[in-house]
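1. Next come a sequence and a model predicted from it.
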Amino acid sequence: MAKDVSIEQRRKARVRKAIRERAYGRPRLSVFRSSKQIYAQIIDDEKGQTIVAASSMEKANREALKTGADTQAAKVVGKLIAERAAAKGVKEVVFDRGAYMYHGRVKALAEGAREGGLQF
């Protein structure tokens, strides 16, 4: 019997497939959001390595932000990941929203990354 695949898993696979087809060697900016925090990492899929990562769980962010689960926190994490990527020499990425819709915290993170200088 075939396994039941959830809607979220199918959406995630569909987005990941589209990203692989259009990446052209660029690293992937992957987003994960939980109910209380938001995380981002830039991944080089050819080498299978994480280049840089940032989250609302980091000590500086926990002290500065009211909560890790709002759009303000997501924007700060986006700017932080862009700053760290620039230090590593990464300027262009492809955005991987995963199974999440592009609005709210995911959109705020993307806008923060763009403000920080990442292009996608």
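-> Cool, the structure landed.
2. hey, let's count contacts and neighbours off CA atoms from now on
-> Noted.
3. Contact partners for the residue nearest to K12 when sequence neighbours are not counted?
-> With sequence-adjacent residues excluded and distances taken as Cα to Cα, 6 or more residues apart in numbering, K12 is closest to A99, at 4.4 Å. A99 sits next to E8, Q9, R11, K12, V15 when contact means Cα atoms under 8 Å, 6 or more residues apart in numbering.
4. Distance of A99 relative to R20?
-> For A99, the distance to R20 equals 15 Å [Cα to Cα, to the nearest Å].
5. do the same with Y100
-> 17 Å.
6. Compare neighbour counts for those two and give me the winner.
-> The neighbour count for Y100 versus R20, taken as other Cα atoms under 10 Å, is higher for Y100 (18 against 15).
7. For that one, give its distance to V90.
-> Taken as Cα to Cα, the span from Y100 to V90 is 24 Å.
8. In three-state terms, label the residue nearest to the spatial centre of the chain for me.
-> By Cα atoms, centre = their mean, the mean C-alpha position of the chain lies nearest to V31, the distance being 2.7 Å. At V31 the chain is in strand, as set by DSSP: H, G, I helix; E, B strand; the rest coil.
9. Comparison target, given below:
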Amino acid sequence: MKFSKQALLKLKNKNKRLKPSKYKILKRDSLRGKIKGTSERPRLSVYRSNENIYAQIIDDTIAQTLVSCSTLDRTIKVQISNGRTCEASRIMGEKLAELSLKKNITKIVFDRGPYLYHGRVKALADGARAGGLQF
């Protein structure tokens, strides 16, 4: 069953039961409409799973990933015990900043996706700021 964005908002406001994935898509799309990556300020997109965290820097004008990093990378995996901690996210943010500075990317736009700016997502952002990226 397909719903429009307006219908989803109405159903959400009326406390009707929809699948959580529908709410996740609605939340992501409402944020994504405001955030666009350009060649001057690409977008840092975050995906967080139960086990790991992934991030990539995207230029939306040409629809191309410029830099990507995750807790599964060998250089990061050696430093951490598992990818579920805030410490692992902070280390990954610093590594992502290091890789982006090599490609002369200093200013970015942060796209947290459907996730709250809290916990591992916040730790990744703090690590990227510590590494030299400007949000």
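-> All right, it came through fine. The structure displayed is predicted, hence computed values, not measured ones.
10. my guess is I81 of the first structure meets I43, correct?
-> No: the criterion here is Cα atoms under 8 Å, and I81 of the first structure misses it with I43 at 11.7 Å.
11. Now for these two: what residues contact both?
-> The contact lists of I81 of the first structure and I43 share V52, where a contact means Cα under 8 Å, 6+ apart.
12. Neighbour count for the two, which is higher?
-> Higher neighbour count among I81 of the first structure and I43: I81, with 27 against 20, using other Cα under 10 Å.
13. What strand or helix carries the aligned partner of that one in the second structure?
-> Taking TM-score structural alignment, the alignment pairs I81 of the first structure with L96 from the second structure. Per DSSP states H and E: L96 of the second structure is located in helix 86-102.
14. Which is the succeeding secondary structure element to that helix?
-> Assigned by DSSP H and E, the successor of helix 86-102 of the second structure is strand 109-111.
15. Show me what that next one packs onto, helices and strands only.
-> The helices and strands touching strand 109-111 of the second structure, judged by 3 or more Cα pairs under 8 Å, 6 or more residues apart in numbering; DSSP states H and E, are strand 43-48.
16. In the first structure, what stretch matches the next helix or strand after the strand it packs on?
-> Going down the chain from strand 43-48 of the second structure, the next helix or strand is strand 53-59, by DSSP H and E. The alignment of strand 53-59 of the second structure onto the first structure (TM-score structural alignment) spans residues 38-44.
17. Can you list the neighbours in contact with that stretch?
-> 26-33, 49-57, 68-69, 73-74, 77-78, 81, 85, 93.
18. can you pull the contacts of the counterpart of C69 of the second structure in the first structure?
-> Aligned counterpart of C69 of the second structure in the first structure: A54 (TM-score structural alignment). By Cα under 8 Å, 6+ apart, A54 of the first structure lies in contact with Y39, A40, Q41, V77, L80, I81.
19. one step back: show me which residues of the helix holding L96 of the second structure are buried.
-> For helix 86-102 of the second structure, burial by neighbour count (16 or more other Cα atoms under 10 Å) applies to 86-100.
20. for stretch 113-129 of the second structure, same thing?
-> 113-115, 120-129.
21. from those, which is closest to K5 of the second structure?
-> When these are compared for distance to K5 of the second structure (Cα to Cα), P114 comes out closest, at 15.4 Å.
22. hang on, the earlier thing: need the contacts of A99 of the first structure in CSV with secondary structure, neighbour count and distance to N61 of the first structure, can you?
-> Putting the contacts of A99 of the first structure into CSV (DSSP: H, G, I helix; E, B strand; the rest coil; neighbours: other Cα atoms under 10 Å; distance: Cα to Cα, whole Å) gives the following:
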residue, secondary structure, neighbour count, distance to N61 of the first structure
E8, helix, 12, 29
Q9, helix, 12, 30
R11, helix, 15, 30
K12, helix, 16, 28
V15, helix, 17, 29
